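[1] Build me a model from this:
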Amino acid sequence: MKHVGTPLQAGTPDFGAAGGDTHQPGTALRIAFIAPWNYANGLGVGARSYASAFWHTAHRVNFSPIYRPFHVHARQPLTSDVTNFDGPADIAIVNINPDGWDPLLTDAQWAVVRSARARVGAFVWELDTIPESWARFIPSLDAVWTPSRFCADAIARATDRPVHVIPHPIQVAPPPMVRAAETGVPPGKRTILYAFDGTSFLSRKRPIALVEAFAASGLGTRGWQLLLKTKNLQHAGAAGAALMAAVDADPAMGLITSTLREDQMSALVEAADIYASPHCSEGYGLTIAEAMARGKLVVATDFGGSRDFLDASCGFPVACRDVKLTKDEGPYMKGGGWAEVEIPALTEALLRAAALVEAGDMSLGTAARARIARDFSPEAVARQMNASLAAIAARSPAAASAAPSSAGTL
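    Have a look, this model is predicted:
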C-alpha cells in the first residue's frame, strides 16, 4: 500500500457516535461501499472496478448504488443494494467527491455513513490543488482513497488525514465477441482512437490537440484514420461545435457519438491500432489503462494519474508544459495547475507509434499489457485494499464525536 500524509496511526478522527467495538486484527471487516457503480460514466466504471477488487478480499461488503439522478448520465439496468451483512459497518467508503455527497446520498445512505466506525472518502481530482470545500470536508473523514499518486499529492497538501493510493483495477480480458463493424469502425484502415465524454470538459480532455497533431502528421494520406468516440458533445457548447467542424473537414477523421455497450466499447478499443490521449490532466486515466491492458500502443500526455502506469518502457508519454488556469473551467478553479501537450511532440509520437504498427512491432504493447496485469489487476489492487482497510480499522475508535449530518454542514 502506498500512502502520503500523516502516519496511519496518528490522530483521532473527528466523527460522531459510531457503531461497534474496536476491530480485532485478522478478522473480516464489514464494509459499506456506496458508489455510482450503476451509472454509465467514468465514475461508474471506476466504481465497478473497485467492486471487482473487493471480491478478491475476505471482507463482507454491502454494495449500495446511487439512486438519485446524476447529472446527465444514464443509469445501468441494475440499481439495487447488494447486502452481505446486517448491522453497522466497520468502515463506510463513499466513492463520490465531497460536493456530490449532499445531492446524491439518500437519508438511508447517510445513516449507514454515520453508524460506521470509520469513514473513507474515495475521491478523484484533476488539478494540482483541491477545492477549499474539500479541504474543509476531509478532516471529518478517517482516511481518503484516491486512484493515483497525482491525486494523492494534491489532496495531501491540504490535509493531515491519511491518503491511500488505491488504483482502479483493470482486468486484462480476452478479445470481445462483438465484431468491430458493429461499433462503427470503417474497415480497411489503420486506426488511432480517443474516447472521451463531452461533460468531462473539452478544455481538459483537449481532443482538438489530437486533431491538429493527426493532421500535421500526414498519416491520413498513408491509410490511417483518427476516430473520436464521444458522447454528450451537445453539452460542450462552442468548443464541441468547433471540434465537430474540424473532424468533418477531414475525410481521414471520424466521430462516433452513438451509445455503446461495454462489450461494444471493448471491441472498439480492440479494433484500434493506437490509443491516444491528449489530456490536460487525468485523475487516473481509465481509458489509457484499459487500452494498455489490451496490448495497444498508447500515446498520452505525460501528466496526471496516467504517469503511474505509462512510461517509455511500455508506451509513448508525450512532453507537455505546465499551465495555470486563467479562468474557471466548470469545477476547475482559476489558478489551478495542469498541463498542455506539445503539438509537435504529439505529432512525432503518433508517427513513431504508427511506424511500429506498420512494421508489425508490438513489443511496447506487450509490455503495456504485462504492466497492467502485474500491478493493476483486481487481485493486485485487492492486496492494497486489504492493507489500507486493516490500517484504518486499527486506528478507528469505538466512538468519537461530531459526525457530519451532511457534507454541507462542514
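
[2] switch to C-alpha atoms for all contacts and neighbour counts from now on
    Will do.

[3] ok, the residue most central in space within the chain to residue 153 distance?
    The structure's the chain has its C-alpha centroid closest to residue 284; by CA atoms, centre = their mean the separation is 4.5 Å. The gap separating residue 284 from residue 153 is 13 Å, by CA to CA, to the nearest Å.

[4] and what of residue 178?
    Residue 178 is 40 Å from residue 153, by CA to CA.

[5] Same drill for the two, tell me which one is more crowded.
    The residue with more neighbours, out of residue 178 and residue 153, is residue 153; 19 against 15, by other CA atoms under 10 Å.

[6] I figured that one was touching residue 2, is that so?
    No - counting by CA atoms under 8 Å, residue 153 does not reach residue 2; the two are 11.6 Å apart.

[7] In a strand, residue 390, correct?
    No - counting by DSSP: H, G, I helix; E, B strand; the rest coil, residue 390 falls outside a strand, being helix.

[8] Residue 378 versus that one, what's the distance?
    Going from residue 390 to residue 378 by CA to CA gives 18 Å.

[9] same thing with residue 201?
    Distance of residue 201 to residue 378, given as CA to CA: 29 Å.

[10] Pick out whichever of those two has more residues nearby.
    The neighbour comparison of residue 201 against residue 378 (other CA under 10 Å) goes to residue 378, with 26 against 19.

[11] please give me the structure for this one as well, since I'd like to look at both together:
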Amino acid sequence: MLTQDRPIHLGSDETVSRWVWFKVWIARLIFRGSFAEWFDREMNHSGINILDSSVPSARFLTQQLLISVLRGRKSATRRLKRKVSCRSVPPCMANIEAVSSHMPSDQSESHDIVFFGLFRSPKGLGQIARSRLAALQTTGLRSARINIEGIDDYLHISGTEDVVNSDEIDNKAILFANPDIYSTLDMYTKRRFWRSKYRVGEWYWELPSLPAPWRGEASKLHEIWVASEFTRQSVAAVHTNVRIVAPAISVRLIDKLEAKRRLGLPEESFTVLTMFDLASYAARKNPLGAVQAFMDAFPLARSEQRATLVIKTHSSTVDNPTAREIRRLAALDERIVIMDSRTDQGAIDFVQSACDVFISPHRSEGFGLILAECMARGKPVIATGYSGNLEFMSAENSFLSPFRLVDVPIGAYPHAEKQVWADPDLDYFVDSLRLIYNNPALAQQRASLARENIESHFAPDVVGRAMAKAISEMGGS
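    Below you'll find the model as predicted:
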C-alpha cells in the first residue's frame, strides 16, 4: 500500500525508473477503492487545494491522467491534452507537455442532455452510443458527452464536445452502458451521473430474463431505454418506465465489386458473410451453425457452384473449442476465408459491402445491429426468426428461420441459469442460401424492402426525433 512517506509524483525520476511498479500500484489503488484517499493526500502534499476554483478540475484531471497511465506514458499525455487545457498546472503535472490556456466551460444549463458512454469503443455499445449522438445532432438539441474509460477505447471521434468537469448537477443524463460495468466506472463518472436530477440507462440484453444483479441498479434509474420489444419485456419485469428507442442506422455505401477487390475476394464468387467475436460467448451467435449451413448448401463436390464464406471476426487465434473447430474447417476448405482484424467501421463497411448475403443463425439478439446494417446496404439477410431482430425483420423483407426454444447450456452465456434461447433450423439456412444463389431477383426484391424499412424507421433524423420527444418528456426540471 502506498503511504504518505512515499509520495508518487508523475514527473519524478523514480516514476520513470520504476514504471512497471508504478502502473501496478495505480491499478491496485483504483480497483481497491483507495484511490480517492491517496489522491487527496497527494494533492495536499503538492500544495493544491482541490476546492480552489482557480485550479479547475485539478482532481479530475490528475485522476484521468493516472488512469491513462495504464495505457502508457505517450497515451497519457495525448489523453490529457485532448480532454482539457487549464491555466494552472499542478506540480505533479510539471513534466507534461504544454497545454493551452483555455478550458472549455461546462455549465449544465447549456446542455439539454448529457450522455455517458463508451464512445471510443469499437464494439456494439460504443457504436450505438455514437449513433445516438449523431441522431440527436439532427434535432438541434444541445448535448454533451462524457466518455467512459475502457480497455479498447482507441477510436477517435469528433463533434459533440467532451465534458471535462463540473460541480453542477445535470438536469438530464443518459448512461449508455449495461449495469454490469456500473461498479467499474471511475469516481467522477459515478458521482456526476448519480447526482443528475433525471437518470436514464440504456440497456442491451439477449435473454428473456434480466440478470439478478441488474435488478438492483434498475431502482436507481428514473427510466430505462431499450432497442427492442424483446428486451423491453425483460426489463419491464423490474422497472415500470421502459421506453423503446431504436438505434440510428447509417451506413457508407460501397460498390460490391470495389469492396471485393479491396479485400482480395474473388469477384465472380457468391460471397456469404457471417460476423462474430470468438473471444466472447460465441455460442449465442452460433458460428459453427453458419459454417455448417454454408458447407451443406455448397458442397465441395459441386465444383460448378462458386461460393465463398467470409468469417469476419477478431481473436480467431484464441484457444477454445469453437475457434479450434472453425480453424480446422477453414484449413480443409479454401473457400472459407477468416478475416481477423481489429474492428473498425471502415473494415466493416468494406466486408459488408462485399457480400451477396449475410447469415445469422443466432440463438438470441438484443437488437441485431449488424443485421440491420446489412439490410441498410440492400443485402439479403437470412437469420433466426427470434428475439430483438424482429424489431426490423419480417417474412416480407428477409429470410427468417424457424426455431425451437431450448435451455441455454451451462457456461454458454452469463446469467443464463434456467433461461432459454433459440435452436434455429439449419436446413432452412441451407435452402435459403441455395434459393438466393439460384434466384437473385427474389433475393433483391426482399433486400430492397429491407432497405426501405431501415431508411423509414431507423435513419438518424427519424431516431433523432424519437430521442428528442423522449428527452422532452423526461422529468428533472
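
[12] The counterpart of residue 461 of the second structure in the first structure and residue 385 of the first structure: what is the separation?
    Matched by TM-score structural alignment, residue 461 of the second structure corresponds to residue 379 in the first structure. According to CA to CA, residue 379 of the first structure stands 10 Å off from residue 385 of the first structure.

[13] same question, residue 39 of the first structure
    From residue 39 of the first structure to residue 385 of the first structure the distance is 23 Å (CA to CA).

[14] Then residue 110 of the first structure?
    Taking CA to CA, one finds residue 110 of the first structure at 23 Å from residue 385 of the first structure.

[15] Between those two, which is the more surrounded one?
    Taking other CA under 10 Å, residue 110 of the first structure and residue 385 do not tie; residue 385 has more neighbours (23 against 16).

[16] Which residue comes closest to the more buried one once chain neighbours are left out?
    Closest residue to residue 385 of the first structure apart from its sequence neighbours, by CA to CA, 6 or more residues apart in numbering: residue 166 at 6.7 Å.

[17] Please verify my assumption that that neighbour contacts residue 384.
    Yes - under the criterion of CA under 8 Å, residue 166 of the first structure makes contact with residue 384 at 6.5 Å.

[18] Count residues in the vicinity of residue 80 of the first structure, would you?
    Residues near residue 80 of the first structure, counting by other CA under 10 Å, number 12.

[19] what sits against it?
    Shown in contact with residue 80 of the first structure (CA atoms under 8 Å, 6 or more residues apart in numbering): 64, 65.

[20] can you give me the offset of stretch 48-64 of the first structure from its chain's centre?
    Put simply, stretch 48-64 of the first structure sits 17 Å off its chain's centre (CA atoms, centre = their mean, to the nearest Å).

[21] can you map out the helices along the stretch 351-477 of the second structure?
    Remark: helices assigned in the stretch 351-477 of the second structure by DSSP state H, counting those that start in this stretch are 369-376, 426-438, 440-458, 460-472.

[22] Select, out of the ones you listed, the one closest to residue 330 of the second structure.
    helix 426-438 (18.4 Å; CA to CA).

[23] Relative to the first structure, which residues correspond to the closest one?
    Going by TM-score structural alignment: helix 426-438 of the second structure matches residues 343-355.

[24] quick one: that stretch to the second structure mean distance?
    When the second structure is overlaid, stretch 343-355 of the first structure sits 1.6 Å from its aligned residues on average, using mean CA distance after the TM-score superposition for the first structure.

[25] Any figure for the gap between residue 313 of the second structure and residue 290 of the second structure?
    Using CA to CA, residue 313 of the second structure is found at 13 Å from residue 290 of the second structure.
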